[in-house]
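Visitor: predicted model, plus sequence, below.
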Amino acid sequence: MDSITDATQVLSQTGGRHRVVRFADAWLAAGLGGRATRLAPLFTKAVAAARTDSHLAEAVLAFADHGLSPAAAARALHLHQNSPAYRLSRWHELTGFDPRSGDGLVASLVAIRLYDGPGQER
């Protein structure tokens, strides 16, 4: 039964498109999905930043997805090595979430993946 529940929660992360989303990759957003409306005020600044400055959100995601390494994020984004570090700092300034800290990174990922992803809370 848990497998069906997990699959249903992660289904919302596909944005209605035919793509594969693994529960192991989307568990955080899927688990919080039922509380999205209640938690939304906590992420207002970050969602606004992700929508208006998508390159900052992309840097946060690349940083998280590439071993918390600004250099690896730069390679993944095809940017100069200093650009992700600047973008992470700018994200922190705009949102109050420091993606270089554990809590700040988790909050940033929730804001980007749960509230700003395709088909998510708007």
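Guide: Okay, I see it. Numbering: from 1, shown residues only.
Visitor: from here on, just use CA atoms for contacts and neighbour counts.
Guide: OK.
Visitor: wait, doesn't residue 46 sit right on residue 106?
Guide: No. Taking contacts as CA atoms under 8 Å, residue 46 lies outside contact range of residue 106: 11.8 Å.
Visitor: quick one: which of these two has more around it?
Guide: residue 46 (26 against 17; other CA atoms under 10 Å).
Visitor: included below, for side-by-side comparison, is a second structure:
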Amino acid sequence: MRNGLKNIQPLQFTLEQAGGLKAEKIEPFTLSDDLDAKNPNEKPKDEPADMMMIKNVSAQLQPGEVSDFMPWLDGGFIVLMDKREPPDPAKFQETKAKLEERYLKNAREYVFMEWMRDR
């Protein structure tokens, strides 16, 4: 697949050459989307079961890159990073504040546990 895309062949043609794979376009997302979930262990009903894995693989790619094959319960997937869009500035500031709050809380808990262990 990488060779086909490097040779600037259309994605659909490359997928057919790779054995009739199916392309699935995913809406833009950020890794921090899950912070807003009320119950982080429960996935949203309209989200594929492997979405978190797709997000993690996507985070490692630059635009135009293709991931390795990632096996999953019902087969697997390959991620092609089409482009990166900048996050919404207002939502970014809100999410940044939540991440900083979570980071500081975890750091306090870690320091407290270390203090308790050393006593």
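Guide: Sure thing, it's come through. As the structure is a computational prediction, the values presented were derived from the model and not from experiment.
Visitor: how alike are these chains, TM-score-wise?
Guide: Once superposed, chain against chain, the TM-score is 0.25 (TM-score structural alignment, normalised by the length of structure 2); 53 aligned residues with a CA RMSD of 5.2 Å.
Visitor: for residue 102 of structure 2, give its distance to residue 12 of structure 2.
Guide: In this view, residue 102 of structure 2 and residue 12 of structure 2 are 42 Å apart by CA to CA, to the nearest Å.
Visitor: what of residue 5 of structure 2?
Guide: For residue 5 of structure 2 relative to residue 12 of structure 2 (CA to CA), the value is 10 Å.
Visitor: kindly report the same for residue 100 of structure 2.
Guide: Counting by CA to CA - residue 100 of structure 2 and residue 12 of structure 2 are separated by 42 Å.
Visitor: residue 5 and residue 12 of structure 2: which has the busier surroundings?
Guide: residue 5 (17 against 13).
Visitor: list the residues that contact that one.
Guide: Neighbouring residues of residue 5 of structure 2 by CA atoms under 8 Å, 6 or more residues apart in numbering: 11, 14.
Visitor: buried stuff in whichever strand or helix holds it?
Guide: Per DSSP states H and E, residue 5 of structure 2 falls inside helix 2-6. Neighbour counts over helix 2-6 of structure 2 (16 or more other CA atoms under 10 Å) mark residue 5 as buried.
Visitor: list the buried ones in the longest helix along structure 2?
Guide: Identified as the longest helix of structure 2 according to DSSP state H is helix 89-118. For helix 89-118 of structure 2, burial by neighbour count (16+ other CA under 10 Å) applies to residue 95.
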